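Enquirer: Show me the folded form of this:
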Amino acid sequence: MGFFLDTAYRSLKKHGEELCGDQVAMERIGDRLIIVMSDGLGSGVKANILATLTSRIAVTMLKEGAILEETVDTIARTLPVCSVRNLAYSTFTVIEAFEDGRVHTVEFDNPAYILTRKTESGIPEKTMSTIAGKSIWESDFIMDDGDCLSVVSDGVLYASQGMILNQGWGWEDVRDFLKDSARAEKSASGIALQLSVFCNVLYDLKPGDDATVLTLAVRKNEGLTIFTGPPLRAEDDRRLADAFLNASGKVAVSGGTTAAILARETGREIEAEISDMDELVPPTSRLEGADIVTEGALTLARTADLLEEFLSPTDDDIFLKLRKRNGAARLARMIIDSTDITIWLGSAVNLANSDTHIRSLDVMRIMEAAKSLGRNTKLVMI
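Expert: Here you go, the predicted structure:
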């Protein structure tokens, strides 16, 4: 069975600019993933256009089976060279990854990629060739469960220059930060967001350059099944319980009525928890076979809020919010850290609480957030 290729990127645009001059393009073809991160010279609209052209040309040509020499030659002929600095208008890094762990990289003038492993850390051997007058570095290696490959634009290396510190923090410092992040965060999204937030802080929230981090984490598939809402027909209560008993990976139950049905059908008891009291989110419970049991409508709404904030953070304390012990934070972390998410959504109208429609909307928000994180998602209506 192949690995799950967990990918994410975060970009900061230069302060005062409308567009970011770094661009990332991705394409999945079967068990193959192609990623291109391009950095346009300078910043603003011009850099954005040229970086976009570079990333899209590379992804499209490689997807269609073009060889590297042909792809690089096309990019070189399409994009001009700055006559003043004699530099290419756009640099790039290409990652071609397969679900069996094989990885091929191509680098042109971007900072060297950073590879962190569970057992070792370092850069695999690279070979240099000249294509269309450009020095291209290539490498081939195998990634295993828990390994993480990151690419950053030079704006990350320069973070804090002239701001909080006198110098940028440099490639080695970024590597050490990513190694620590990879120990603390399981998902590519979490790793990329940590570095992006820290860069923004170093820039005093006013980035002096476009700064992008792209992360590929190779992981074993980790399933999560969420049960919420009673079935439309009472005769389906047993079906719901059977799905609960046979669920693989982690299991979450959201809603008091749902938990009561599962407890009744399985002959198990629900026990209250008092260690996660929170003024905004109702407390959780325990049920044998479930990793977490939460209240329904309020918790799901807060979970959706946290996931949306994680995807497009409005402040820098999202990690603090996600590390709280309340049910919404715990459920959001489970979703972020999983690779395959199945939600069983009951369709019955709750006569004691008119939250059925609201619950469905929040479930849809959670599903959309999970898809944006690159997770495999499945919705079962019952």
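
Enquirer: Going by C-alpha atoms from here, please, whenever you check contacts or count neighbours.
Expert: Will do.

Enquirer: Longest helix in this protein, please.
Expert: Determined from DSSP state H, the single longest helix within the chain is helix 44-63.

Enquirer: which outside residues touch it?
Expert: 14, 17-27, 29, 34-41, 68, 71-72, 75, 79, 89-92 (C-alpha atoms under 8 Å, 6 or more residues apart in numbering).

Enquirer: Compute the number of surrounding residues for the residue nearest to M381 when sequence neighbours are not counted.
Expert: In space, and not counting its chain neighbours, M381 is closest to L345: 5.0 Å by C-alpha to C-alpha, 6 or more residues apart in numbering. Using other C-alpha atoms under 10 Å, the number of residues around L345 comes to 24.

Enquirer: Report the contact partners of L345.
Expert: Counting by C-alpha under 8 Å, 6+ apart, L345 has contacts 227-231, 360, 379-382.

Enquirer: Give me the buried entries from these.
Expert: Neighbour counting by 16 or more other C-alpha atoms under 10 Å classes 227-231, 360, 382 among the contacts of L345 as buried.

Enquirer: Now tabulate the residues you listed in CSV and tack on distance to W171 and secondary structure.
Expert: CSV is the format used below for those (distance: C-alpha to C-alpha, whole Å; DSSP: H, G, I helix; E, B strand; the rest coil):
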residue, distance to W171, secondary structure
F227, 45, strand
T228, 46, strand
G229, 49, coil
P230, 53, coil
P231, 54, coil
S360, 46, helix
I382, 52, coil
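
Enquirer: for those, which one is nearest W137?
Expert: F227 (48.5 Å; C-alpha to C-alpha).

Enquirer: how about the helices in the stretch 101-250 of the chain?
Expert: Using DSSP state H, counting those that start in this stretch, the helices of the stretch 101-250 of the chain run over 154-157, 170-184, 188-202, 237-246.

Enquirer: residues in contact with T294?
Expert: Per C-alpha under 8 Å, 6+ apart, neighbours of T294: 252-256, 282-285, 327-328.

Enquirer: how about this one, so we can line them up?
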Amino acid sequence: MRQIVEVAWESLNKAGEELCGDHVEVTTTPTSLVVVLSDGLGSGVKANILATLTSRIAAVMFREGATADEVLETLAETLPECQERHLAYATFAMLKVDRARDAYLVEYDCPPLILVRAGQVVDLPLAERTVAGRLIREARFRLQKGDYMVLVSDGYVHAGVGGLYRLGWGWENIATAVRRWAQTGGDAYELAQALKRTCLKLYDGKPGDDATAVAMRVREAVRVTLWTGPPADPARDAEAVNRLMAAEGLKVICGGTTAQIAARVLGRRLEVEWLPPSKRQDRAKKRTPPPARLEGVDLVTEGIITLGMAVELLERARTVRDLPHDDESATRLAHILLTADEVHLLVGTALNPNQVADLVRGEPMRMVYVKELVRLLQERNKQVTVERI
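Expert: Purely as a prediction, here's the structure:
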């Protein structure tokens, strides 16, 4: 199973400002991840624009293979120093990870990356050098499963100045907090939320500066294989079932006929999910048919209606936390797809005479929904493959 880096971030605006002067840019390719956190000089609209420009330029250039020298030279030409304070208009930290293992870090005038491994804060082998008149720190290191990493802007380091911490929260205290929290084994989103809550509390609810934390966790990728629709050739039924059952990770079937084929080939019983009498009235209000159970398959649902509803949910939800809190078949399906990092769609191409074709595109609705799923999942940086059978 391949390894991935899970990323989440949270920002706090300086009290009284509508826009945050920090900006996070995350770009991905099939083999790499680039994360850039930039802190614009000052706060408000100007800082937001400067941080956004810096992070986007850096992220795109690093993603395309540019060196740190090329990025710094471009930024120096694009965003010159402030003439009054002789400071760069924006600072940044950039982390590029190839195949979720080989990491390259570049830091310019910002708090160092926090790396927690096996319950300890790791000292990174940082080297300093001057590029385009600016001092940067660089490090190359190898990531391991279970590593946690955090990038913070100055607003975190200075949180609580004059209060609980006379000189602010400080990098060392933040690193200790991350180390202790990592023992929970939670995900990147939960870590970012925990840091945000503490930072806001230290500011007594009124941040004195823009504050951003980017949390990352290295973990195994979650893979999902979804089979929908019977094969065009019934002689390939067993092949389709075997491909599903041999796949790593979670297994999903969407379609009544498809589920019946799987049950027949496997010689197992297909059962509609049973509900106690007290909940049957609620089921009548559901928008999608009830799921079924088939040994060895994680979720079995009806086909077209459920796929269509799942597409609607994904249009509105960026993460699983945006989904409705119900047990609808479509919600369960959307939850599994949003949790996944890799999705393989096994699509049967048998024509169903009862299936209405899309009037605009002139193709079966199953394929319309499959294409929409692919688009929505790819927009969320999922690796999606489609196999027709």
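
Enquirer: Determine which residue in structure 2 is aligned with the residue nearest to M381 of structure 1, please.
Expert: Applying TM-score structural alignment, one finds that L345 of structure 1 aligns to V347 in structure 2.

Enquirer: Please tell me how far G16 of structure 2 sits from D204 of structure 2.
Expert: Plainly put, G16 of structure 2 is 14 Å away from D204 of structure 2 if you go by C-alpha to C-alpha, to the nearest Å.

Enquirer: neighbour-wise, which of the two wins?
Expert: A count of neighbours by other C-alpha under 10 Å puts D204 above the other of G16 of structure 2 and D204, at 13 against 10.

Enquirer: how about that one, what does it touch?
Expert: Contact analysis of D204 of structure 2 by C-alpha under 8 Å, 6+ apart lists nothing.

Enquirer: cool, and the one 10 residues further on?
Expert: Taking C-alpha under 8 Å, 6+ apart as the criterion, V214 of structure 2 is in contact with 7-10, 24, 37, 150-152, 192.

Enquirer: tally of neighbours for the closest residue to it other than its chain neighbours?
Expert: Nearest residue to V214 of structure 2, sequence neighbours excluded (C-alpha to C-alpha, 6+ apart): W9, at 4.3 Å. By other C-alpha under 10 Å, the residues close to W9 of structure 2 number 23.

Enquirer: I'd like to know which elements the helix or strand where W9 of structure 2 lies is packed against.
Expert: Per DSSP states H and E, W9 of structure 2 falls inside strand 3-12. Counting contacts by 3 or more C-alpha pairs under 8 Å, 6 or more residues apart in numbering; DSSP states H and E, strand 3-12 of structure 2 is packed against helix 188-202, strand 211-220.

Enquirer: can I get these in JSON lines with distance to K382 of structure 2?
Expert: Below are the helices and strands packed on strand 3-12 of structure 2 laid out as JSON lines (distance: least, C-alpha to C-alpha, whole Å):
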{"stretch": "helix 188-202", "distance to K382 of structure 2": "17"}
{"stretch": "strand 211-220", "distance to K382 of structure 2": "14"}
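
Enquirer: between these, which one is nearest to C110 of structure 2?
Expert: The closest of the helices and strands packed on strand 3-12 of structure 2 to C110 of structure 2 is strand 211-220. By C-alpha to C-alpha, the value is 11.9 Å.

Enquirer: tilt between that closest one and helix 188-202?
Expert: 160 degrees (axes from the mean of the first three to the mean of the last three C-alpha atoms, to 10 degrees).

Enquirer: how big is the offset of strand 211-220 of structure 2 relative to structure 1?
Expert: On superposition with structure 1, the mean distance recorded for strand 211-220 of structure 2 (mean C-alpha distance after the TM-score superposition for structure 1) is 3.9 Å.

Enquirer: Show me how far that strand is from its chain's centre.
Expert: Distance, stretch centre to chain centre, for strand 211-220 of structure 2: 10 Å (C-alpha atoms, centre = their mean, to the nearest Å).

Enquirer: likewise stretch 144-163 of structure 2?
Expert: Relative to its parent chain, stretch 144-163 of structure 2 has a centroid offset of 20 Å by C-alpha atoms, centre = their mean.

Enquirer: May I see the buried residues of that stretch?
Expert: 144-161.

Enquirer: Just the ones of the residues you listed in strands?
Expert: When DSSP state E defines the strands, the subset of those inside them is 148-152.

Enquirer: Tabulate those residues (TSV), appending distance to A213 of structure 2.
Expert: Formatted as TSV, these follow (distance: C-alpha to C-alpha, whole Å):
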residue	distance to A213 of structure 2
Y148	13
M149	10
V150	7
L151	6
V152	4
